[in-house]
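*Asks:* need the 3D shape of this:
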Amino acid sequence: MKKVKNVWLRSSAWLLNSILLLLGFSSCDSNGSEMYGTPYATYSLKGKVVDAQKQPIPDIEVKIKIGRGGDYHSQIAPLKTNASGEFAFKENLTIDGKFRLVARDVDGTANGSFKSDSIEITMDKPSGGDGSWFQGSASEEDIVITLQKDEAK
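*Replies:* Sure thing, here's the model as predicted:
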């Protein structure tokens, strides 16, 4: 009985090892390993916030909301305009180039009071990718957001 059990165990172990050996070699192919990651692109936004007379407005908060599907989500820290009313943003993102920029007066009456406003930007497809995960770059550099005076404040 012990001898039969021993023969059966050796036979089944040999059979399982042979099957696993064949499966292991069949998974090796000439295509190499699969890439790991997510396609991304470098997006650059540059613009200016001005009043109705086209004068730059400093210290305006500019929130960049990223478009995914039909919604916009804010995942980026807000920017502030400089003394010339300019803002700039450059980031590697895994999106399709849809943004909503929301300009908001956060300094109270220091520069005058302005009503919040927003614009939507849809960028062209990125260009100059490397044929791998990097899809390329896209930029929009002449963005102008015009804010109206808030007479209520």
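
*Asks:* going forward, measure contacts and count neighbours with C-alpha atoms only.
*Replies:* Fine.

*Asks:* buried ones in the strand ranked longest in the chain?
*Replies:* Counting by DSSP state E, the longest strand found in the chain is strand 134-146. Buried residues in strand 134-146, counted by 16 or more other CA atoms under 10 Å: Phe134, Gln135, Gly136, Ser137, Ala138, Ser139, Ile143, Ile145, Thr146.

*Asks:* want to put them side by side, so please do this one too:
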Amino acid sequence: MKIRLNHWYSAILASLISLLGFESCDSTGTEEYGTPIVSYQVKGNVKGDMGSDLRGIQVTIKSRNYRETQGRDTAYTDAKGNFEMKKLKTYGESYLKNELVVTFEDVDGEANGGTFEKDSLKGSEVAIVRKEKGSGWYEGHFEVTADKKLAKKSK
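*Replies:* The predicted structure is shown next:
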């Protein structure tokens, strides 16, 4: 009888918690209850210090707080120096402004007009525009534009 009572209490408790709306994940299973999230894309253009478009520059998106890496991604610039990363997901809008770091690194050496210094932009140094308003814990979709001029490495 004791086992049945415990099972009965557990069933009532689980039902009550469900009715009150407590849950730990959304439909994708990635966000904690009560944590604001955003989706965003990052795009931009990379030029050399003389204004030429830089091809093959590695562009990495990550957080200054390494543990928060939802949204870490890498892209490479095309022949016109453009790059784009689509539909990343991370913590709220304040994360984009305070924790986002966009790093630019010349990984191909002399292949595209010289060797350039590694550099980065913080969230406060990029243009962040809300493209779609969200609701609830989802704060919406944002577009981040990160344009950068890289200096040539001195020999």
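
*Asks:* sorry, back to before: now, which of the buried residues of strand 134-146 of structure 1 sits nearest Leu16 of structure 1?
*Replies:* Closest approach to Leu16 of structure 1 among these (CA to CA): Phe134, at 43.4 Å.

*Asks:* what does the closest one correspond to in structure 2?
*Replies:* Counting by TM-score structural alignment, Phe134 of structure 1 lines up with Tyr138 in structure 2.

*Asks:* same question, Val50 of structure 1
*Replies:* Per TM-score structural alignment, Val50 of structure 1 is aligned with Lys47.

*Asks:* how about Ser113 of structure 1?
*Replies:* With TM-score structural alignment as the criterion, Ser113 of structure 1 pairs with Thr115.

*Asks:* tell me how far that match lies from Ile57 of structure 2.
*Replies:* Separation of Thr115 of structure 2 from Ile57 of structure 2 (CA to CA, to the nearest Å): 10 Å.

*Asks:* got any residues that touch both of these two?
*Replies:* Common neighbours of Thr115 of structure 2 and Ile57, counting by CA atoms under 8 Å, 6 or more residues apart in numbering, are Asp106.

*Asks:* contacting residues for the spatially most central residue of structure 1?
*Replies:* In structure 1, the residue lying closest to the centroid (CA atoms, centre = their mean) is Leu93, at 2.4 Å. Residues near Leu93 of structure 1 by CA under 8 Å, 6+ apart: Tyr40, Ala41, Thr42, Tyr43.
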